[in-house]
Every structure is written in C-alpha cells, then in structure tokens.
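Novice: Coordinates only, no sequence provided:
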C-alpha cells in the first residue's frame, strides 16, 4: 500500500526568519519545527533580501525559494508547487500574494501568522508620542498603561493600518494570534468571528538543567532588535531616566545592552563610566541572559508577547518590565519579577531584585512555573496541528460562513490585482 502524500506547506515570509534577532523570527521557527515534526513538506519563500543572522532552513530540510513582488512568475511557481496550506507571515504578505494564491490554488488553506497586531503597536506608539509632546515628565506613564480595550479600539479604528490588517485577517481561513489580549480586542471590539482565530503563543521546551545561581551572576541586561521601535524607545528611556535612578542606589551597577542591527545612534550612547554598555549583537542570547542577574524590559509601547521575557524565564533570570511588557504573558499567575508603571518604581524594583536573594529566588521559581503553565511546546504544537487539520476538513463551510471575508477578497483582491499587474507591465516597459 502506498504511503499518503505529505501535507505541502508554502510559507510566504515578510523576511527570512532570524530566530536569534527577534521574537517574530523565533516564533516562525517554532511553527516550522512543529510542521517538520509532522513530516510535512515545507517551502519557505520571501521577497526580502537575506539578513546577516538568517536561519539555515535548508539544513532543516526546508526548501528556500526567493520570490518577487508584482511578478507573475509567482503564479507559475505556486501552481506547480500546489500547496495544501499557505502561511502568510504578517498581513502585508497576504495583501501582496493572497489574490495570486486564491487564483492559482483555490483549495489551499490560507493561514495568517500575525506575529502581533501591528496596528495596535503603531497606535500605542502614536499615543506615547502625544504623551511625550504634552509633558516633559518622563517618570509616570500610569495613564498610558491603563487603557482599556475599548480605548485601544477607539484609537485604532480610524487608522488605515488597522483597516488593512483586520481586512487581511478576515480574508484568511485561520489566523494565528500570539496574544490572548489581542484575541479579545479583535472579538469584542472589532467583532471578528472567534472561529477565525487560534491562540498560538511562543512555544518552548522546559529547561532540563538548573539555572545559574544568584552568586554566579552579575549585572543588569537588556536585549532586543534595534530595528524594532519599542526596543529603541526602551533604550532611550533607560539612558535618560531609568539608569540614572538605578545608579543612584547602586553606584557600581553595570547595564549590558544587546541587540541585532545596532545603529550608530545606539553605539553613541555607550558610556563605560556610567556603567551603560551597548554591546551589539549577542551570538548566544540565552548565554548572556543566564549570566545576568536581572533583565530590564522598560517597554512603553508594543504588542504581542515578548520573546526576551520568555528567554529570561528559560534562563531563570528575574525581570522588571511594564504592563506593556507583561501584557498577555501571565494571566492570573504571579509575575517573575516586577511590573511597574513609573520610572521610580522601575528603578526601585530593579535594585531590590538585584540585592535581595530571597525575592530573586521566588521570582526565578515563578518564571519556571509560568513557562510550564503557558508556553510548553508539547501543548501548543499539537493544538496548532489539530486546528489546521480541522480547518482543512471543514474549509468549504468556514468560507461559506465568513461572508465578510469573501466580500473583502472580492473587492480588495481586484484592486490589488490590477495595481500589481499595472506595476509589472510598467516594469517590463522600463527594462
């Protein structure tokens, strides 16, 4: 008897995944590894250039195929590939290639990996800019952090980015959501049908070895891709406000800041005399995290859940963050460190965690418990596979019941199709 054909998956990436540079890259690799465990046949394509820290997908048995925007060569490529599942990595890829996928492979399940809600992150960034423009006070952001989902909706609803992003969510058969807060925002405020969404947080294996001891660790650490605007804002806030407050209490304290794609404006902040060290990219993020005593993540805006904080838990490193940093990450469970709303509270808790071994050990244990309860790969990986298989089985009824998505595909894809074809024709004339 012949073996059944392996499920074919095409992933259309916004970028080539860089798991050591960003949480988005790490999450994509976790999804790909989950597919590989099923024996699925995976092709990864992207119109982006190759980054210096990209993962070696070919070594994992994943085909790598560069593709072009606004080029009908993609039609021939996907028609020949004939995937069963197409995963768009972020909504911009669905906008660019969704209509081509529907034309060439109408029976393929279309899945969107949202990574986080970009429109929510951008709306929060705009709010922060307004707050900073209205007041010189860089300490208290309690009001900014206290916004309810309704207020988030009201700020987002008028933006073009939210309309584009949520339209892409409707057009797909299934959407992977990393944050349960964002699921509730979409369902309760934007009225997106819950059955179009699937909670898929960061998926990790629990550490097998005990973490480094309190006495073996030194210094504060902050880490994050410098191309990600919330991380750069956090570095600036540390430099101007938070780190001076910490050094008032710990004059010999040292802060090591790591991040991929460090720009000159970041290296210019390096000041050894102040204990403020900009260290560039970490070859092994878990190694430097394991050597630090406390992780600092002072995020004033953002969305999704934070890979750096999951890494901190994996390494047994307590952290200090804000409500934005901790959002959707711990439910009703205690936070492995401290969640603060003001600069002074942030500094005070950072110092206390650094000095108080008993509190530090409690936070470390809470982090390991949180990993076990919310982030285990052995739980979320099978749930993702089961949901995809269920959607493939009931694809016709999912699309029938999602009339709004069908309507949006009809109108948006026509306009995108004609614009893309016009750009392609123009490019041919130029060349």
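Specialist: Thanks, I have it. Just so you know, these numbers come straight off a predicted model, no measurement behind them. Numbers count the residues shown, from 1 in each chain.
Novice: use CA for all of it now, contacts and neighbours both
Specialist: Noted.
Novice: Contact partners for residue 121?
Specialist: The contact partners of residue 121, by Cα atoms under 8 Å, 6 or more residues apart in numbering, come to 301-303.
Novice: Can you tell me the closest non-neighbouring residue to residue 127?
Specialist: residue 144 (7.7 Å; Cα to Cα, 6 or more residues apart in numbering).
Novice: Now do the helix or strand where that neighbour lies: everything it contacts.
Specialist: Assigned by DSSP states H and E, residue 144 belongs to helix 142-145. For helix 142-145, contacts defined as Cα under 8 Å, 6+ apart pick out 127-128, 131, 300, 323-324, 341-342.
Novice: and the comparison structure, right after this:
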C-alpha cells in the first residue's frame, strides 16, 4: 500500500481537551498515521492556548521529501517547503501543521505544490470554503467530509426548542450541508441515526456515507473508582456549544432542585470550557450547584462522580462526554436526544424524557449500588462492542482503497454531486474571488 499525502482542512485547530469535535478529528488523524500516511493539518483559524500539539503524536519517524531550495510564501512570513522530489529528511513529528488563508489564491498555490491524494474537510463549512479550489487544482484527490454531526439537524432542533414548535428540517443550513455532502466522494458520519435520516427522509445514496463513531481503545473495570469512594453528580460540556448551556439551565431550574430535595447532601459539579459570566452566575454553594469552569482533565473529574447528568434538550451526533463516562465507569442519566446515535435498547444508566421519571430513576441509580454497578458494567460492554477503533479501521481502509481505485465511476454514479459541483462551484468560486479582490483594495 502506497503512502498517501492526506490534507486535513480544519474549521479550527483541534482542542480535544475542550470539545468532543476536537477529540474526533485527532482520532481521524491517528487513523491515517496508523496507515503510514503523511498528514498535513491546515486551518485558517487562529490557534488558542488549548490547540492540540501535533508533535505529541509520535510513533516513530515519517519521511518528508523536501526540495532543497523551493519555498512557497503564503504571506505573513509563513512558508511551505515542497513535499515532492529531492532529498529525504526524517522527522520525529508525524503531522505537518500549516496555516492557510480564507479567500486567497495562496491556497491554490499551496495544494498545487502539495498535490494531496486525500483531502479531509472538518465539517461542511470547510468544504464550502475550500472545496471548489481543491476540485479545480487537484481534481483526482479523494475528498472526504467528516460531518462531526449534522449541523442542520442540531440547528433545527435548537430553533424548535427555543420557539416551542415542531422540528422543521428544511432550512438554509439543510440545503447548504446536503449540497456539501453530495459534492464529496465520501462522508464520515458519527451517527447511524443521521445516516438513516439522510438516506430515508432525504433519499440520498447510501454509497456516499460511512458510519465512523468515536474510535477508542478497549477498556476494563480494573482501575475504576468504587461506588463507595464516589459521591455527587457531574455535568461537563463546552459552553460554546449551545446544547450544553441549555442543559445546565434545565438542570438548574427543573432537575437539580428535585434531586437535591431527596439527596440533600449531594452536589452537582458543572465543568466546561469557555464559561461566560452567565454560567458563573449560576454557582450556588447553598444549593450544591457548583460551577468550576474548564476541567484540566475531564476523565479525572468524571471518575470522581457517581453519575453523569446529561438530559440534553436538543443536539445531534454522538456525545464525547458519554465516551469519557464509560471509560471511567460513571453511569449516565440522559434522555432520548442524548442516547441517539450511541445507545439503542441498552443504556449504561437511565434514559427518560419525562421529568419526574427522570428524577426518580436518577435518584434510584445514585442510591442503589447493585443497579449502579450493573450500569457501570454495561457501559464497558457497550463501549467495547460499539466503539473499538480496530473494528472500524479495516472498514475505513477498505472503503478508501475501493474509492481510489474506482473514483471516476463512483463520481459518475453521483450525478447530483457532479451537478452541484458545477453550479455551486461557480457561485462559491466567484464569491470567494470577489472577497479576495476586495481585500486587496
């Protein structure tokens, strides 16, 4: 199997300690490194203190073929050294980081030099911004979109929640995201429920989608903290993500007062990156509602709690907090939205959409050691059966090889995608070129 050049175009620089989306994209990078591919991660966003350090992804050395003299300037003092021909240099870092610019022909120059075999878009917005340039300069590159979750589904549910109305999936984001899905050769979906929605309700071809959940190592109960050594409840989630903020409000106003009445010495610990003042204002020691901000180590704080509380009012995709909870043996109290895409009939804890039933089942789970232990053990079983990375690596590898060998035929069969590449391509292209010219002035 030949070594591929894999270009990731990140919507942001990944922050795996702040969000599940950051964790997810790192797992996909690791998949390609495991194949022996050369990975270049790019993004037009600014880095933060929490941005992932790709130099920590080590597993030996990788060969970078560098030309001795050519260096391509992309502005701002940044340069990219060609990865074609010439001498070979051994590097300890398996991933090359490279900043790119929006609405700039410098990106075309960059990929012209790089000539990636595979391009992975991090969420549909990245494909909208850069996809037309990739297709124009590198038409033979296999283009993969990792959706993270369906943005239009989450947005529609959020609107319905806030306006107390039925969910309407037909909105501007829906048309934009589905167009992006159709323009790509393959879409990695984190939820089977979302594949069903796209293929059944929207009648999209199943050949465009592949189910890839969180990709995890096998776990056991060996190092779990015991029931007796745990106490209290926890919620954790990035506060830039609206479902997390609404969940905390729901806990504060509706759920926690009822639980606290039955368990007067218990506390609820709220953790999450990027808390605003309105989050901190919810802190109330008398009520046992404690806001801590970002956890330095999410799994450590989840492991101390007896139950993870996560009755999500809306959302989509899989929930990284649930993966963390199963990995440290913390049962989960959630609802249908939370369980969607992760748990079918079996729940490593409790699930209910009825407020009073949710509260009573949660109190029972917290107080009953036998029930709690069974939920913990079920979490290990579900985790190892549904999220082991080795199970999915072979399927991912097989699909990539098949598409690379049959790319033109695959694209011809996706007539809607080819149509959208022609029409949307020009609209996105000329809008971007107009912005680029405007910026020059």
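Specialist: Arrived safely, thanks for sending. These figures come from a predicted structure and were not determined experimentally.
Novice: Send over the TM-score of the superposed chains.
Specialist: TM-score of the superposed chains, computed with TM-score structural alignment, normalised by the length of the first structure, equals 0.92; 404 aligned residues with a Cα RMSD of 1.2 Å.
Novice: before we move on, the earlier item: which of the contacts of helix 142-145 of the first structure lies closest to residue 363 of the first structure?
Specialist: residue 323 (16.9 Å; Cα to Cα).
Novice: any idea how far the aligned partner of the closest one in the second structure lies from residue 146 of the second structure?
Specialist: Residue correspondence, TM-score structural alignment: residue 323 of the first structure in this structure matches residue 336 in the second structure. Using Cα to Cα, to the nearest Å, we find residue 336 of the second structure at a distance of 24 Å from residue 146 of the second structure.
Novice: Look at these two and report which has more neighbours.
Specialist: Neighbour tally, residue 336 of the second structure and residue 146, criterion other Cα atoms under 10 Å: the higher count belongs to residue 146, 24 against 16.
Novice: Identify the residues contacting that one.
Specialist: With the criterion set at Cα under 8 Å, 6+ apart, residue 146 of the second structure makes contact with 120-124, 187-189.
Novice: can you check residue 10 of the second structure too?
Specialist: Taking Cα under 8 Å, 6+ apart, we find residue 10 of the second structure in contact with 41-44, 121-123, 126.
Novice: want to try CSV for the residues you listed, with neighbour count and distance to residue 417 of the second structure as columns?
Specialist: Formatted as CSV, the entries for the contacts of residue 10 of the second structure read as follows, by neighbours: other Cα atoms under 10 Å; distance: Cα to Cα, whole Å:
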residue, neighbour count, distance to residue 417 of the second structure
41, 20, 26
42, 19, 25
43, 21, 25
44, 17, 26
121, 26, 16
122, 24, 19
123, 25, 17
126, 22, 17
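Novice: was I right about residue 338 of the second structure contacting residue 309?
Specialist: No. Residue 338 of the second structure sits out of contact with residue 309 when judged by Cα atoms under 8 Å, with a separation of 10.4 Å.
Novice: who has more neighbours, these two?
Specialist: When neighbours are counted by other Cα under 10 Å, residue 338 of the second structure and residue 309 differ, and residue 309 comes out ahead with 26 against 23.
Novice: buried sites along the helix of greatest length in the first structure?
Specialist: Secondary structure of the first structure read by DSSP state H shows that its longest helix is helix 403-430. Applying a neighbour-count criterion of 16 or more other Cα atoms under 10 Å, the buried positions in helix 403-430 of the first structure are 405-406, 409, 412-413, 416-417, 420, 424.
Novice: got it, and stretch 241-251 of the first structure?
Specialist: Buried residues in stretch 241-251 of the first structure (16+ other Cα under 10 Å): 242-247.
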